[in-house]
Each structure stands twice: as structure tokens, then as C-alpha cells.
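# Whatever this is, show me its structure:
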Amino acid sequence: MPDAIASRPRKSWFAALRRHLANIYRLTIKELRSIRSDPIMLLLVAYSFTIAIYAAATGASTEAKHLSVGIVDEDRSSLSRSLADGLTPPTFKPAVALASTDIDAAMNAQRVIFVIEIPPKFEADILAGRQPTVQIDVDATAAAQAFNGMTYIQNVIVSYVTDFVAHREGAVPEPVTVVTPVKFNPNLTSSWFTSVMQIISNLTMITVTLTGAALIREREQGTVEHLLVMPVVPSEIMLSKIFANGIVIVVSAALSLLLVVEWWLQVPVTGSRLLFLGGACFYVFTVAALGIALGTVASTMAQFGLLSIPVLLVMMLLSGSSTPLESMPVWLKDLMLVISPTPHFVVFSQDVVYRGAGASIVWPEILATAAIGSVFFAIALYRFRRVIFSG
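Predicted structure coming up:
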């Protein structure tokens, strides 16, 4: 008899759990059908994880590539002619010979970005031990590329002049050669970094937008009133919205990583893709809870848009994806690591995708993301009960 009495609470607990899971499943199906019936939102998701990733990775590059250079050679010596040989592709286009009177016209017409002015008696002054001046005119409209290209040109000139003097004087080569190996990105290709970071930024933006918009849409259309009379609890409604939108976003991120980043952009992924997607699930849960919390604060879609813009900007700009966390003030860095999951997910993604780190290394970042997500979910649940079910 006592065993039968003890088994009743256990059976009732399992029955309640099955009922909750069944409710979450049915509500998730409802949310998925709602997403399917919104072609504009589906188009936004498709664009954000395809064309937007490619455009950001290739169009926002600050690398010095295919730079047009003009040379005004007033010396016409073997040394001055050899400087053009050092301006090799893909960094530079073949150098164009210019007269000194054509410099302004060529730069104003954007036919050249850099102009190297080699003075008369350049080679003779070098051999005599004097220090002639080589002038580099720069079109600094694109400041980052102008600075990088100018640095490359300076290195070419110094290298060729040094080799020329060493061979003429029979100098002994330096006993030490400095070699700088570059790990994880040997060619310093910016698209390798930008593409994955853009996935994180778009994942953050789309998750907040989808989950918040799902709640606002139901409030504006009045369908949330139907949920109030159904035998469901607020946590089931919230979890269904998080799961439905999370499925769409994680699948989109997986396809983007496979098709856009690896296949289209040819970016090698060193680590485990499953581990990356597993961490993305924790991150999407956290950001989706934030989206629902914002949706309970705003009463219309316009208010939600205005409210989410500053939140998303702060999360993405101070995430470490565009600027290193180490460059921030210490107090701001510590604050973002406490209140925002994005810095943790950025570190997690960089370790897994670029460096091939395993779960034994990145688990603290997953744990931090889950902890922040639990706080966001609790706040969102409190606001949801107060605004929706008590309103």
C-alpha cells in the first residue's frame, strides 16, 4: 500500500511533464507555421545569411589589393627602373609611367591611387652615400587602404635599395633572418575573419527581430488573447517561440557556414561544426529571451524597432567581433562580459572555427552564455506574466 501511494506523485509528475512537453510541441508547430506564412521575414532570413554575409566579407575589405600606382622616373637608372618590378600583383597593378605634369590629372581622374616620384641622380646619390628623397603621393580617400598601400610601397623601396647597395659593395648578408610565421590565417585574408563574425552579427539581429516580432504581431492582431483561454502557461508560450525561431535561425546559420563561408568564400573551418552549432543553440536561446523581453516592453512594432536598435548596436559593437575586447576600457570590458552573451559567443566561435578548440577548452564560454541566458529568460518570463497574462 505505501508503495502504491508513493508511486502516485511520481506518475502525476511524469504526466504533468508530458503535458507540458506536448503543449510546447504544439505551440512550436504553430509558431513554425506562422513563420512559414510570412514570406517577407523568410526573405530577410535568407538574405541575412547569404548575400549579406558575402557582401560584408568581400566588400568591406581593408586589404591592399589591385592598387594602381604611377611612377615619375626622373633618374631612369637601373635602380629606379627595378623599383617597378617590386610592385607585384595581387597587391599592385602594373605600374604606369607618368610625367611630372600628369600627376594631378591622373589622381583626380582616379587612374592611380599612388604616385612614386623618383628624383634625378637617385642611383648616383645612393652610391655616394647620400640620402635622396623619394616622394609618394597618396589619394587617401580610402584611408585604410591608402595607409596599407603606402606601407607596402615603402617596404619595396627600402628592400630594393638595400639589396642594390649590398650587391654593389659586396656586403656580407645579415647573420640573422627574421621570419614571421602567421598561424590560422597565413595570407592575412580579412574575409576569413569577417565572414564568420558577420554570421554572429546577423544571427544576433535576426534572433532578436524574429522572437520580438512574433510576440508583437500576436499582440497587435489580438491572437494572444486566444492563448490566454487555453490550458497553457507563460513558460510554454515563451519556450515555443524560442524553439521555433531558434530552429529556423540555427539551420540558416549552419547552411550559411557550409555553403557561403566554406564553399562560396573558400574559408577553411578548422574546428568542429557540430560544436559550433551546439554553442549557437545556447546563444540563440539567450538572445531570443532578450528579444521576448524587449517585446514585452514595446507595445507596437515601431516601438520594438526603435528599442532594439540601440540594444543591438551596443551588443555588436562591443562584442569583440569588430574591435578586440582588450582595446576597451577595463570597466567596460568587464561590464559587457557580465551583461552581454555576445562577447562570450565571439570568443567561443573564434576558438572553435579558427583554432580548432574542443569542448574542454570552450566550455567556460558556453557556461557563461547559458548563465546570462537564464537571467534573460527569468526577466522575460516575469515581464511576460505581468504584461500579457496580468494585463
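# Going by C-alpha atoms from here, please, whenever you check contacts or count neighbours.
Will do.
# Find the nearest non-adjacent residue to the residue nearest the centre of the chain, please.
Centroid-nearest residue in the chain: residue 197, 1.8 Å away (criterion: Cα atoms, centre = their mean). Nearest residue to residue 197, sequence neighbours excluded (Cα to Cα, 6 or more residues apart in numbering): residue 321, at 5.8 Å.
# quick one, what contacts the one you found?
197, 343, 346 (Cα atoms under 8 Å, 6 or more residues apart in numbering).
# ok so, going back, please determine how far the residue nearest to the centre of the chain is located from residue 385.
35 Å (Cα to Cα, to the nearest Å).
# now residue 377
12 Å.
# Tell me which of those two has more neighbours.
Comparing residue 377 with residue 385 by other Cα atoms under 10 Å, the one with more neighbours is residue 377, at 24 against 15.
# Test my guess that the more buried one contacts residue 290.
Yes: the criterion here is Cα atoms under 8 Å, and residue 377 meets it with residue 290 at 7.3 Å.
# To compare against the first, here's the next sequence to fold:
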Amino acid sequence: MRALGNIFRLGVKELYSLARDPVLMGLILYTFTFAVFTVANGVRTEVRNAAVAIVDEDRSGISSRIIGALLPPYFKPPRVISSQEMNPAMDRGDYSFVLTIPSGFQRDLLAGKQPEIQLNVDATAMTLAGNGTRYIQRIVQTELERFVAEDGRQSVLPAEIVSRARFNPNLESKWFLAVMQVTGNITILSVILSGAAVIREREHGTIEHLLVMPLRPIEIMLAKIWANGLVIVSAAVLSLVLVVRGVLGIPVPGSVAVFAMGAGVYLFAVTSLGIMLATFARTMPQFGLLAIPVFVVLYMLSGGMTPLEAMPEPLHTGMQFSPATHFTSFAQAVLYRGAGLDLVWRDLLAVAAIGAVFCALALYRFRRTMSVG
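Sure thing, here's the model as predicted:
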């Protein structure tokens, strides 16, 4: 009970210290409000206002229909250019897509032949290139089928695929990005706040005060973990409720309470990691340089931005030992698909196990730091 009392009182001291730091408080406020809002509204993975041009060498009814089918908000009004203008225009980046309809296309189509349409794509913007190509292919195929059917020719396919998009029926990237931004910010702030708490003790000289008190290193470390974890979990939950649901109007079908519980387990792991990193640094600039590559790897390779299946096999296997990988899987299952604890307990167990290892390593390093003073 004495140890629990020490952990509680030290944690309260951490909360007071954090509240008096306007920079960190401003960072927390910005990260879970404005940053979530701007990323959700500013980053688009679906096609919006793509610049498209047409090289219409056929000048036929079907080419006019294809041009008229490329409509906003997916595409800007298409411009008809000559074949000589195409390469210079794409070199300048004027158009993301240039569709070339060859001469005699409609004649060959009505004759039962299989004429080709060339689609030139600026693949430097990979996401736009991939999604836009699929959009244009579907639009052209639909117009061709309608044109052939109106001409009295058979165009019924032997089978039809009916797609059903679950959990995000309109395929809006905002729904995905807003929630992933919240979970990603949890990782970043957990490392920063916990590490900053240790560095702050050293820079202010209060580490010496702790050394002469009847405290054990485990009590000091656990106090920093629960205090900083409480702040981040509270900020993340408020961000989901007020910013994601309220301001952005994005439905979150899953249980926020289950998410908060899982986030608490995850914070145990990541704040331990932040404390361990802080024991290798003497100043905040050093800690920042050390922490940046760590949470960039955790965030980018957790499976939220890039599918784990698309990674090389050694990297895919190695990321299974990252708590961020399992927490991302947990967060997506709970917040997107409404999964309960009966479906996500394995991810939580993995996070807790990895967190126990991180905590043991952080305690070892923290003890050495305190003994050195």
C-alpha cells in the first residue's frame, strides 16, 4: 500500500508538472484537434478534381459520350488536345490522365472488332494514378456497353460481380484517415511525453531530490507511465467524440470504452519505450533526435498506412514484435468494425506481453540512470 501511495502521489506530481508546461499542453491540444481535422480534410486518397485530357482522333458519337462521362467532382472538365500536345503537357504535369481514342474506333467497335483506347497516366502520384485508372476504366467500359446495347447488339455478360463496401460504404478516405490520425498521434505523444518527463527531471535537477527520498525506481517509473498515459487516453477519447464524431461528422460504430481500455494497455508499452529512450539522452534535443526515427518506424510500418501483407517477409515478421502493429489491428477492429473483446483479446495480449518486455528494459536503464545520478 505504501508503494501504491507513492506511485499515486508521484503521478499527481507529474500531472501538475505537465499542466505547467505550456509547450507540451499546446502540443497535446493541437495534435488531437487541429491536426486530426486538417489531415482528415486535407489528405485524399480517392480521386478528386483530377486533370484529364482527351486526344480524340475519332470525332465520333462514342468518343463524345466518353468525354461527357468524365464529370466532377472526380475529374475537372476534360480538355481535348492534339497528339502533338500530349507529351509536352504531361512533362509539365498539366494532366494526370490523357485518354487517346484512335481514328476509326466507333467503326471498328460496331464491326465487332476489339479496338483499343490508350490511357496515359502520370504515375508520379501513385495513389491518384491507381485509383484514377480504375475510375476511368469503369467509366469507359460502362459507356461502351451502353453504346453497344443501344445499337441492338448483345452486351450481357455471363456473370456480374456486385460489390458491397462494408464499414465505409462511400469509400471516403476521411473516415479512415481521421481515426488513424488519432491512433498514430497516441504513439507519437506517448513517446514524447514519457521521455520528456524523464529529461525534465534531469534538466531541472529534481532527479537528485528523488534519489534521497525513500522511493524505488519502479515506483517513479510507474508514476510517469500512469500519469502520462491518463492524459493521452483522455485526449484521444475526447478527440474521437468531439472532433471525429462531432466536428467531422464521421460515425464511429465501435465502443469508445473498449478502445480506451486497449489504448491504456498500449500506452503501458509505448510510454515504457519512451522512458527507455530518454535514459540514453541527456537533453531534450538529443531525445528528440533519438525518438523521431523510432516513432516514424512504429507509425509507418504498423499496418495503418501500408498493409502488412505488402511488406517483405522479414519486415512483416519483425513488425509482429512491435506493439504499434497489434494496437493498429485492435483499433481498426474496434472503431471501424465494432468488434468486441472476444475478437480482439489476442492483440491486447500481444501488446501487454511486448509492453512487459519494454517495461523491464526501461526499468533496468532507469535504475542505472538513477544510480549514476
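# Comparing the host helix or strand of residue 57 of the first structure with the second structure, how large is the average distance?
Assigned by DSSP states H and E, residue 57 of the first structure belongs to helix 51-59. With mean Cα distance after the TM-score superposition for the first structure, helix 51-59 of the first structure departs from the second structure by a mean of 2.7 Å once superposed.
# whereabouts in the second structure does that helix align?
Mapped onto the second structure using TM-score structural alignment, helix 51-59 of the first structure spans residues 34-42.
# where do the strands sit along the second structure?
Using DSSP state E, the strands found in the second structure span residues 52-56, 79-80, 97-101, 118-121.
# Among those strands, show me which one is buried the most.
Highest mean neighbour count of the strands of the second structure: strand 97-101, a mean of 24 (counted as mean count of other Cα atoms under 10 Å).
# now that strand: which residue numbers in the first structure?
Under TM-score structural alignment, the match for strand 97-101 of the second structure is residues 114-118.
# who's in contact with the matching stretch?
Contacts of stretch 114-118 of the first structure (Cα under 8 Å, 6+ apart): 67-75, 80, 103, 107, 133-139, 150.
# Likewise for stretch 157-174 of the second structure?
40-41, 43-46, 175, 336-337.
# ok, so of the residues you listed, who is nearest residue 111 of the second structure?
Nearest to residue 111 of the second structure among the contacts of stretch 157-174 of the second structure is residue 46, at 36.5 Å by Cα to Cα.
# The closest one contacts residue 133, doesn't it?
No: using Cα under 8 Å, residue 46 of the second structure is not in contact with residue 133; the gap is 11.3 Å.
# Sort out which residues of the longest helix anywhere in the first structure are buried, please.
Ranked by residue count under DSSP state H, the longest helix found in the first structure is helix 2-36. Residues of helix 2-36 of the first structure classed as buried by neighbour count (16 or more other Cα atoms under 10 Å): 20, 23-25, 27-29, 31-32, 35.
# Could you do stretch 226-242 of the first structure as well?
Neighbour count says stretch 226-242 of the first structure has 227, 234-242 buried, by 16+ other Cα under 10 Å.
# What about the residues you listed, which are in helices?
227, 234-242.
# still on that earlier bit, mind putting the strands of the second structure into JSON lines with distance to residue 155 of the second structure?
Listed next are these as JSON lines, based on distance: least, Cα to Cα, whole Å:
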{"stretch": "strand 52-56", "distance to residue 155 of the second structure": "24"}
{"stretch": "strand 79-80", "distance to residue 155 of the second structure": "29"}
{"stretch": "strand 97-101", "distance to residue 155 of the second structure": "21"}
{"stretch": "strand 118-121", "distance to residue 155 of the second structure": "22"}
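# who wins for proximity to residue 148 of the second structure among these?
Of the strands of the second structure, nearest to residue 148 of the second structure by Cα to Cα is strand 97-101, at 16.6 Å.
# what's the mean deviation for that closest one versus the first structure?
Mean deviation for strand 97-101 of the second structure: 2.9 Å (mean Cα distance after the TM-score superposition for the first structure).
# Show me what residue 298 of the first structure aligns to in the second structure.
By TM-score structural alignment, residue 298 of the first structure lines up with residue 281.
# Revised request: answer the last question for residue 198 of the first structure.
By TM-score structural alignment, residue 198 of the first structure lines up with residue 181.
# of the ones in helices among the buried residues of stretch 226-242 of the first structure, closest to residue 120 of the first structure?
Among those, and counting by Cα to Cα, the member closest to residue 120 of the first structure is residue 242, at 71.4 Å.
# tell me the contacts of the closest one?
211, 285, 288-289.
# Would you format those residues as a markdown table with neighbour count and distance to residue 276 of the first structure included?
What follows is these, written out as a markdown table (neighbours: other Cα atoms under 10 Å; distance: Cα to Cα, whole Å):
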| residue | neighbour count | distance to residue 276 of the first structure |
| --- | --- | --- |
| 211 | 27 | 22 |
| 285 | 23 | 14 |
| 288 | 32 | 18 |
| 289 | 29 | 20 |
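# Can you tell me how far residue 265 of the second structure is from residue 322 of the second structure?
14 Å.
# For the stretch 201-350 of the first structure, just list every one of the helices.
224-228, 234-255, 273-297, 301-317, 330-339, 342-349 (DSSP state H, counting those that start in this stretch).
# What is the neighbour count of residue 263 of the second structure?
There are 27 residues near residue 263 of the second structure, going by other Cα under 10 Å.
# With residue 111 of the second structure instead?
10.
# how close does it sit to residue 56 of the second structure?
Separation of residue 111 of the second structure from residue 56 of the second structure (Cα to Cα): 20 Å.
# And residue 217 of the second structure, by the same measure?
Applying Cα to Cα to residue 217 of the second structure and residue 56 of the second structure gives a distance of 75 Å.
# Could you do residue 239 of the second structure as well?
With Cα to Cα as the criterion, residue 239 of the second structure and residue 56 of the second structure are 50 Å apart.
# returning to what we had before: return the member of the buried residues of stretch 226-242 of the first structure nearest to residue 85 of the first structure.
When these are compared against residue 85 of the first structure (criterion: Cα to Cα), the nearest one is residue 242, at 58.8 Å.
# if I line the two up, what does that closest one land on in the second structure?
Checking TM-score structural alignment: residue 242 of the first structure goes with residue 225.
# got it, and residue 252 of the first structure?
Checking with TM-score structural alignment, residue 252 of the first structure has residue 235 as its match.
# thought that match was touching residue 30?
No: with contact defined as Cα under 8 Å, residue 235 of the second structure does not reach residue 30; the gap is 10.6 Å.
# between these two, who's got more neighbours?
residue 235 (19 against 13).
# which residues touch the more buried one?
With Cα under 8 Å, 6+ apart, residue 235 of the second structure has these contacts: 28-29, 32.
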